[in-house]
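1. 3D, please:
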Amino acid sequence: MNGTQSGDYVICSNCHKVLRKDKKIIISQPSRGPSAYIPEKEFGQTNDVVTLVNRLVEEYSTSGRLDNITQVMSLHPQYLESFLRTQFYMLRMDGPLPYHYRHYIAIMAAARHQCVYLINMHVDEFLNTGGSSEWLNGLEYVPQRLKNLNEINKLLAHRPWLITKDHIQKLVKTGENNWSLAELVHAVVLLAHYHALASFVFGSGINPERESEPLNGLHLVTKNKFCICDLANDNSIENIGLMSNITESTDNESEIEVLMERMKKLQEEREEEEASQEEMATRFEKEKKESLLVVSGAFDDDVVSMSNASRYIEDPGFGYKDFARRGEEHLPTFRAHDYSWEDHGFSLVNRLYSDIGHLLDDKFRMVYNLTYNTMATHEDVDTTMLRRALFNYVHCMFGIRYDDYDYGEVNQLLERSLKVYIKTVTCYPERATKRMYDGYWRQFKHSEKVHVNMLLMEARMQAELLYALRAITRHLT
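-> Model (predicted):
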């Protein structure tokens, strides 16, 4: 900080960027409640829902407290129960890995996205389950076998399509630091879970339950370049890479009607004539390439992170790169027809880590099928088409194609500002901002946007698992 005292700086409550006080930046007061994006009043639920949530927390939490993730997810109690049951099983029930390993792996996963919220949560849990405080000084203090997870942690978080059976073989090869396949599957499930949960934390603007302990007066800086504090400084929106693309041609009043009309038209076209397999493949390739043009904004990579997250990972500069990159020989598409969760991944994970497959499958199905048959103020609406477009768009960005899905629907149903939000939350969640959250589906309820975040989280987790489990299958055959 060039010798400047920490008292000369403030931290933006929205983006946690370090800002100089002498720049006369107007900083809003930190938002109250579990989310920086969702008004606290949204969580004033009925007594029945509060009773259910409290029961779930009591059943699945040793702390007995209602953390902010749980409060935001409680907008959808059915999903919350499935989520808590699965997470409880991964962390608390019998399994291949010792309990303190589970929490340290969660820390390593969260660190890939600088998710200090999850890191702090699992630092406490790690110590409570008998973990050595020395390990919290960084990776050089942990056993070699944990260090050996770095490569697969990095690839799973950012470019899972690069995982091969060679990565699996290196981890399970004979030696004192080897992993059994059962242990490795448990670790992979934890890594994918916490990568995806970091997406939910950032995408939903989850507030910390407590103030972070500062280092030299400051603790966290994220790499977001745009925030409301930029507007407070009278910075022009044109200087912020993505913002000129966020405003759609439809106004608030017509947005919902336009979307509903498109859904109706697509349904009618589907009933009249089904596209050929060749046309479906072409539309997937087109959507995959167009995803390159969905830019998550300009970012200030020169901002130095003061987060402690980097101590838990190697190669912190490694991040997501578009699966389909122009001018390069891209990898072959992952066809779900050849290796799907339902037909392949589920049985393998369940065989190597008993019962987790059933829990994950219930969670995937719950979020995918969850509906209240409403859209904003409209009732009796079938949202199946929209939910599938959201889920499949995430998989498309990770190079996964469903032969029976018409990817032309993605462009019809997902506006550009929503695509920007999806790509950011899924691929670079630490860059998500309130402006992105507010910039799409402006007529929709906050609970509907939370449902979007749950869909993105589960689609991302399933994509990571598919690549990892396919590599394990190839190792076994």
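
2. contacts and neighbour counts: CA atoms only from here.
-> Will do.

3. My guess is S82 contacts K363. True?
-> Yes - S82 lies in contact with K363 (C-alpha atoms under 8 Å); the separation is 5.5 Å.

4. What is the burial count for Y368?
-> Counted with other C-alpha atoms under 10 Å, the neighbours of Y368 add up to 19.

5. Tell me how far it lies from Y101.
-> 31 Å (C-alpha to C-alpha, to the nearest Å).

6. and if you look at L91?
-> Distance from L91 to Y101, by C-alpha to C-alpha: 10 Å.

7. between these two, who's got more neighbours?
-> Set L91 next to Y101 and count neighbours by other C-alpha under 10 Å: L91 wins out with 20 against 17.

8. Assumed that one was part of a strand.
-> No - counting by DSSP: H, G, I helix; E, B strand; the rest coil, L91 is not found in a strand; it is helix.

9. Please name the nearest non-neighbouring residue to it.
-> Spatially, and ignoring its direct neighbours in sequence, L91 is nearest to R102 (6.3 Å; C-alpha to C-alpha, 6 or more residues apart in numbering).

10. Check N224 too.
-> For N224, ignoring the flanking residues on the chain, the nearest one in space by C-alpha to C-alpha, 6+ apart is R431 at 4.8 Å.

11. Around the one you found, count how many other residues there are.
-> Applying other C-alpha under 10 Å, we find 23 residues neighbouring R431.

12. Same check on F398?
-> If you count neighbours by other C-alpha under 10 Å, F398 ends up with 27.

13. Also T477?
-> 6.

14. which residues does it contact?
-> Contact analysis of T477 by C-alpha atoms under 8 Å, 6 or more residues apart in numbering lists nothing.

15. Please apply the same query to F318.
-> Shown in contact with F318 (C-alpha under 8 Å, 6+ apart): K154, H158.

16. returning to that earlier point: you'd agree the residue nearest to L91 is up against A187?
-> Yes - contact criterion C-alpha under 8 Å: R102 and A187 qualify, at 7.4 Å.

17. Proceed likewise with the subsequent sequence, for comparison:
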Amino acid sequence: MEPHNHGGAEFLSSSPNWSSMASPKWGFLSSAAAASLRSPWGDAGLGTGGDNDGEGEYGDEARRGWGDGTIEREGSFNGAPRLKAEEFERRWVPPAVTSLLQALGGPAAPSRTEALEQLRQLLLRTTREHARQATQPHLATFTILANESPFGEIRKDFTQFLSFLDQELGLKPPASQNRISYFVSNIDITPLEPEDPHTRRLFCNIFMQTGKLTRLVRILGWHSTYLDRYFQTMSLVMRASGPLPLHMRNYIAIVAASQYRCPYLVAQQEQEFLNNGGEATWLKGIDHVPKKISHLLEINAILAHEPWKITRDHIAVVVKGTDAWSIGELVHGLVIMATFRSLAGIVFGCGIAPEADLALPDVDPTTTHDHGAGAGFFAASAAATTGGDYARSPRSRRPTTGVAVNPMHETVKILQALKEASPSPEPEPPLHTKRIVFENAGSEDPLGSDDDDDDDNDDDEGLADVGGGGGGSGGGGGGSGSGIRATRAGKLSRYIGPYRRTHADFDVHARDYSVFRVQDYSWKEHGYALVSRFYEDAAPLLDDQFDHIYYMTYHTISSHTDVDTAPFRESIWYYVHRIHGLLHEDYDYRNVNTYMNRAIKHFVKKVACFPDRIIRNDFENIGVDLRPEEKCHVALLAAEARKQAELLYGLHVVMQYMT
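-> You can find the predicted model right below:
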């Protein structure tokens, strides 16, 4: 089915179910905007929005003007009679904005245009100051609609509306650069109105269901078949019916993303949490949450950094006693945690910049010692919004731990290895050799030990000053005592509390844990069945997403076409499983070092284990000559493999507890 009109929301010949979307949640609203929309007047229509089509309690009155003698005749703004400020703010603006947003949820462009015009007239009928106060909370929303809608008519209408707010009320849209990624030029990223019909339909459907196209969605537009599956899974896991209430899902996502220090995802989920009726006090930190949430925090931390250390005893704490979790709730929670940590890898791995409504200021990493998606933007965000936050270690500011390879030369080597790859397996090495090969596959050798990747193990050195003297600008005393205290008091640390862990490499010689043999507990045979039992709809979607990214190929490497990339892709997948202690007996781990050089291993390991330390140099110097969308493909493989690894550990101990 081809799109037949690129002008507005009515372009789809098979449009979504508009009746079910008459009152969309519009999760992109700022917290202040969401709060104002939760008014005593609810979804009362003003004009043509919503189910009442302007015939709500105040619909007729709005079209006539005030009919009860409340027009203030003593003065006017811009030639229009003024409305009493108190009545204006309390009674009219929330329904007006609600009506406007509802008009976006239906197929009729005239509804949107009419609602915008009515809002203009309403704003002109009160004092300038009160009009400004009433409109300010929604500016970020209007800015997103003006700049990031896949419908040209919506962008045009809201661009004109922003111009009106500027000229008449002196309101400027929030400062936000239009950069989608700190690593990739916008010109290389999928446009808002893609030529590919499938991607175009997908963008439009996502916008109509969520009210925005996030920068994450724009990046995933490179791989629209994956984006399709990602969005289906996220819609089910975070929005559809399931064991956990919506606000609880959002909070689990917050604490999961906080362990990977990802303010982008945390800010998104804080908004969703409030929009779904969550208690604002929970956002003060884990000291303010119910005990039921607290019981999950240790599991969350272990699965984030050392999932091989999770035990059935940890599960028992959660599912027994007062405030216990049901197994279904716990399985749902495990899926959310694994999902959002994989998303953190994609966000950092692709250098995704924040949207205007996240209140996270943009800082171009070229001005911050090449922090990339890391400390420059996030430290500045913290300093501006919370007085402190996690930033990168001073040691992580240097280039990629000495990884220096010639990408053209390495590409030729990989292409040659792929060309020579035999369709039949080579003779299996002796068991002792297999163990050595498995162990070596997890190393970034010839870099030597991975000490450079473990610099976060030092509490103090893993934190940088995010105050005025350091962190945000990369200058000054990162790691000073005062800076460390500031970071510990920062926004994300309040979602971590005493459950702060850092990555530690899996040790194949460890005495307190052992290699996880996938033939004994696999996703296909065991994990899928457990998820299906307690969260039936999620299992096939997760499985489809894993399969799709594992097999997804365009048969290209850079400008080289007709390439069988399967061995290369598989090496990334099994390398991520290897560094998480998962052993696949049927995989030849010699292939990992055949197809992955030290630079690409370095990038993949960061995506999978500590994505907050990714810098632009990691992305640009990945060790192979790849296009930006191919580097994104690498990040997706690493992130999904990591998600499956975490799920295997979590689901395995749930099964152990049940038996």
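
18. if we can go back for a sec, the residue nearest to L91 of the first structure maps to what in the second structure?
-> Superposed on the second structure with TM-score structural alignment, R102 of the first structure falls opposite R249.

19. same deal with A309 of the first structure?
-> With TM-score structural alignment as the criterion, A309 of the first structure pairs with L492.

20. same check, this time on Y467 of the first structure
-> Using TM-score structural alignment, Y467 of the first structure sits opposite Y649 in the second structure.

21. give me the number of residues near that match?
-> Y649 of the second structure: 23 surrounding residues under other C-alpha under 10 Å.

22. so where does it fall, helix or strand?
-> Element membership of Y649 of the second structure [criterion: DSSP states H and E] is helix 628-658.

23. what about that helix, how far off from the first structure?
-> Taking mean C-alpha distance after the TM-score superposition for the first structure, the mean distance separating helix 628-658 of the second structure from the aligned residues in the first structure is 0.6 Å.

24. How far away from the center of its chain is that helix?
-> 16 Å (C-alpha atoms, centre = their mean, to the nearest Å).

25. Please identify the buried residues of that helix?
-> 628-655 (16 or more other C-alpha atoms under 10 Å).

26. can you check stretch 384-400 of the second structure too?
-> For stretch 384-400 of the second structure, a neighbour-count test (16+ other C-alpha under 10 Å) marks 384, 387-397, 399-400 as buried.

27. Including secondary structure and distance to W308 of the second structure, could those go into TSV?
-> Shown next, in TSV, are these (DSSP: H, G, I helix; E, B strand; the rest coil; distance: C-alpha to C-alpha, whole Å):
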residue	secondary structure	distance to W308 of the second structure
A384	helix	37
G387	coil	35
G388	coil	31
D389	coil	28
Y390	coil	25
A391	coil	27
R392	coil	25
S393	coil	26
P394	helix	29
R395	helix	27
S396	helix	26
R397	helix	30
P399	coil	30
T400	coil	27
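
28. doesn't A256 make contact with the match of A309 of the first structure?
-> No - taking contacts as C-alpha under 8 Å, L492 of the second structure lies outside contact range of A256: 10.6 Å.

29. Give the residues shared as contacts by these two.
-> Shared contacts of L492 of the second structure and A256 (C-alpha under 8 Å, 6+ apart): none.

30. So for those two, which sits in the more crowded spot?
-> More crowded of L492 of the second structure and A256, by other C-alpha under 10 Å: A256, with 31 against 26.

31. Relative to I336 of the second structure, how far out is that one?
-> Separation of A256 of the second structure from I336 of the second structure (C-alpha to C-alpha): 8 Å.

32. Quickly list what's touching both of these two.
-> By C-alpha under 8 Å, 6+ apart, no residue touches both A256 of the second structure and I336.

33. Neighbours of the counterpart of C115 of the first structure in the second structure, how many?
-> Aligned by TM-score structural alignment, C115 of the first structure pairs with C262 of the second structure. Number of residues near C262 of the second structure (other C-alpha under 10 Å) recorded here: 26.

34. Count the residues that sit near the closest residue to C262 of the second structure other than its chain neighbours.
-> Spatial nearest neighbour of C262 of the second structure, chain neighbours left out: A344 (6.2 Å); criterion: C-alpha to C-alpha, 6+ apart. Neighbourhood size, A344 of the second structure [other C-alpha under 10 Å]: 28.

35. check contacts around A344 of the second structure.
-> Contacts here follow C-alpha under 8 Å, 6+ apart; on that basis A344 of the second structure touches A257, Y260, C262, L265, P611, D612.

36. Let's have these in CSV, adding distance to R179 of the second structure and secondary structure.
-> Converted to CSV, the contacts of A344 of the second structure look like this (distance: C-alpha to C-alpha, whole Å; DSSP: H, G, I helix; E, B strand; the rest coil):
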residue, distance to R179 of the second structure, secondary structure
A257, 23, helix
Y260, 23, coil
C262, 18, coil
L265, 17, helix
P611, 20, helix
D612, 19, helix
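
37. Looking at those residues, which is nearest R511 of the second structure?
-> Closest approach between those and R511 of the second structure, by C-alpha to C-alpha: Y260, at 27.1 Å.

38. Quick one: list the elements packing against the longest strand seen in the second structure.
-> In the second structure, taking DSSP state E as the definition, the longest strand is strand 71-77. Helices and strands touching strand 71-77 of the second structure, by 3 or more C-alpha pairs under 8 Å, 6 or more residues apart in numbering; DSSP states H and E, are strand 80-83.
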